[in-house]
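In: Output the structure for:
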Amino acid sequence: MVRNVVITGAGSGLGRVMRERFLAQGDRVHICDVELDLPVRDTARTDKLRGSVCNVGDVAAVEALFDEVAAWMPHVDVLINNVGIAGARAPVEDVSDDEWRQIIEVNLFGAIRCMRRVLPGMKRAGSGSIINVSTSSVATRPVNRSPYNVSKGAIETLTLSVAREAGPFGVRCNVLRPGMMDNPRMHRVLQRVANDSGKPVDEVLRNELQFVSLRTLVPMQSVADMAVYLSSPAAAHVTGQVIAVDAGAEWES
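Out: Next up, the predicted model:
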């Protein structure tokens, strides 16, 4: 069965891997991303893939995104809220109100706005799957990352609330919680830590992985595979769950 899938933040990284995974099984996919220089801008208008430039932190932009979605998708079967910005890195007392507002606006309200647009149609159809991408940092709570941790923690609570509200209508809502992924973003983080500490990158990585049970970074494909599973009929009775694909993340230094 061909499904209609919307994925935010799908111009690169995990979002891009997820979009390719859904396309490979024949689904129709509409993606969005905020960066104008990403491939999303030039996505070919085909019968399977379309894209929009969209900042989910902007109300009007989200409305425009779903107007574009509605122009070729009669309804949305799967919504994946993948967008997440890192925000300020500082002790709580040094984070300004504007910095708090920015990350909450994108990470939390962006997901709320997208869900607001798809939930009525899903309820009418009596089916649908919403996946909100969180982070293992909600559990490990790295220091000086309170805005990010709080925004994603709020996403997890929101997910559980929506799962309860929408469940009687046949709509499922789950959290996908990735750990340290093997991607360019993580390698940039490792390089920054190496530069700040004066340690080699491989030593920094070893130090971080001592807090991961499987002692390995997580391939983005593994996370994408879980997204496909959670949206599939095989997970028809899975809702209101926080599913971690984190190789057993225990802590973050």
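In: from here on, contacts and neighbour counts on C-alpha atoms
Out: Fine.
In: If you count contacts, what does the longest strand along the chain end up packed against?
Out: In the chain, taking DSSP state E as the definition, the longest strand is strand 171-178. On a contact count with 3 or more Cα pairs under 8 Å, 6 or more residues apart in numbering; DSSP states H and E, strand 171-178 meets strand 128-133, helix 146-166, helix 220-230, strand 242-245.
In: and the angle for the second one with strand 171-178?
Out: Read it as helix 146-166. For helix 146-166 against strand 171-178, the angle by axes from the mean of the first three to the mean of the last three Cα atoms, to 10 degrees is 160 degrees.
In: Please give the structure of this sequence too, so both can be compared:
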Amino acid sequence: MELQDAVIIVTGAGRGIGRATALELARAGARVVAVARTAHGESGVAATVAAVEAAGGRARAEPADVRDAEGVKALMERVAEAEGHIDGLVNGAAVFAGERGLLDISPDQWSEVLDTNLTGAFLCLRAAAPHLIRAGGGVVVNMTSGAAVRTGFLNVAYGVSKAGLDRLTQGADAELRKDGILCVSLSPPVTRTETVEAIYGSGTEDLYAAEPERTARAVRKLIVHHAAERAGGVVTVRELMEGEAD
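Out: Below you'll find the predicted structure:
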């Protein structure tokens, strides 16, 4: 997939990996739609758009809650009308609820994690798919995690949400590939973000945490070169970026 003039929607774009991804795709020529619940401030999509434009790229801010089905549908329709088409989606919006045991997770926390990380991705994919089909197809990248298959860190709700996301990737690719839509799950390494620092403290260097830009480069590489061969499955940033220094 060529990124020049492609319209790519990135959720969770207010900070961290999402913001880095928006910047990376814009540098490659994409017209980025930055989506997050927060509009303004350091973690708002307005700041992401400002950073993209300062770097010479093109982006538009779309504050939205991915848990809101009607709001997500309206967002996709608004973008398609304004930009003319939608060519790709990066489902990066996620919450963690911190490191806590199964018996310490409240029902409300469980719902927040699953509603954002899994249902939110489903709603965005479901709303974007008709527009992707009309554009002749496209690529959907679901940002997953090693927590989908490993226990012992973060919390079970987060792991369940990411395991479900990988199953969504598999099922969506099986159904939508005939329409030209390729769905892939991308698993980042431990990354130096505000959320990780909030969990582990300032000593993230002890975790060999990668910079968000590494995953952003992997997203670009996946969309441009490897989506077809990896569609329907999970690929790690390490696999994609083997040989490239952090």
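In: Give me the TM-score for these two chains.
Out: Remark: TM-score between the superposed chains equals 0.83 [TM-score structural alignment, normalised by the length of structure 2]; 229 aligned residues with a Cα RMSD of 2.5 Å.
In: between the helices and strands packed on strand 171-178 of structure 1, which one is nearest to F109 of structure 1?
Out: The minimum distance between F109 of structure 1 and those falls on helix 146-166, with 9.1 Å, by Cα to Cα.
In: pretty sure Q191 of structure 1 is in contact with S197, am I right?
Out: No. The criterion here is Cα atoms under 8 Å, and Q191 of structure 1 misses it with S197 at 9.8 Å.
In: Compare the two (neighbour count), which wins?
Out: Per other Cα atoms under 10 Å, whichever of Q191 of structure 1 and S197 has more neighbours is Q191, with 18 against 11.
In: Residue in structure 2 paired with that one?
Out: By TM-score structural alignment, Q191 of structure 1 lines up with G201 in structure 2.
In: Check the gap between that match and H131 of structure 2 for me.
Out: The spacing between G201 of structure 2 and H131 of structure 2, counted by Cα to Cα, to the nearest Å, is 42 Å.
In: Same check on D104 of structure 2?
Out: For D104 of structure 2 relative to H131 of structure 2 (Cα to Cα), the value is 41 Å.
In: ok, the two, which is more surrounded?
Out: Comparing D104 of structure 2 with H131 by other Cα under 10 Å, the one with more neighbours is H131, at 22 against 10.
In: dump the residue contacts of that one.
Out: Neighbour list for H131 of structure 2: M76, A80, H85, I86 [criterion: Cα atoms under 8 Å, 6 or more residues apart in numbering].
In: how many neighbours does the first one have?
Out: Think M76 of structure 2. 22.
In: Spatially central, which residue of structure 1 would that be?
Out: N82 (2.1 Å; Cα atoms, centre = their mean).
In: Could you list which residues are in contact with the alignment partner in structure 2 of that residue?
Out: Aligned counterpart of N82 of structure 1 in structure 2: G92 (TM-score structural alignment). G92 of structure 2 makes contacts with V10, T11, G12, A13, I17, G18, N142, M143, as judged by Cα under 8 Å, 6+ apart.
In: try it again with 10 Å
Out: Residues near G92 of structure 2 by Cα atoms under 10 Å, 6 or more residues apart in numbering: 9-13, 16-19, 21, 35-36, 116-117, 120-121, 141-144, 186.
In: Among the residues you listed, name the ones in helices.
Out: Residues of these located in helices (DSSP state H): G16, I17, G18, R19, T21, G120, A121.
In: any idea how far S43 of structure 2 is from the closest residue to the fourth one other than its chain neighbours?
Out: Nearest-residue entry for R19 of structure 2: A13, 4.5 Å, with adjacent residues in sequence omitted and distances by Cα to Cα, 6 or more residues apart in numbering. According to Cα to Cα, A13 of structure 2 and S43 of structure 2 sit 9 Å apart.
In: again, but for L176 of structure 2
Out: The gap separating L176 of structure 2 from S43 of structure 2 is 33 Å, by Cα to Cα.
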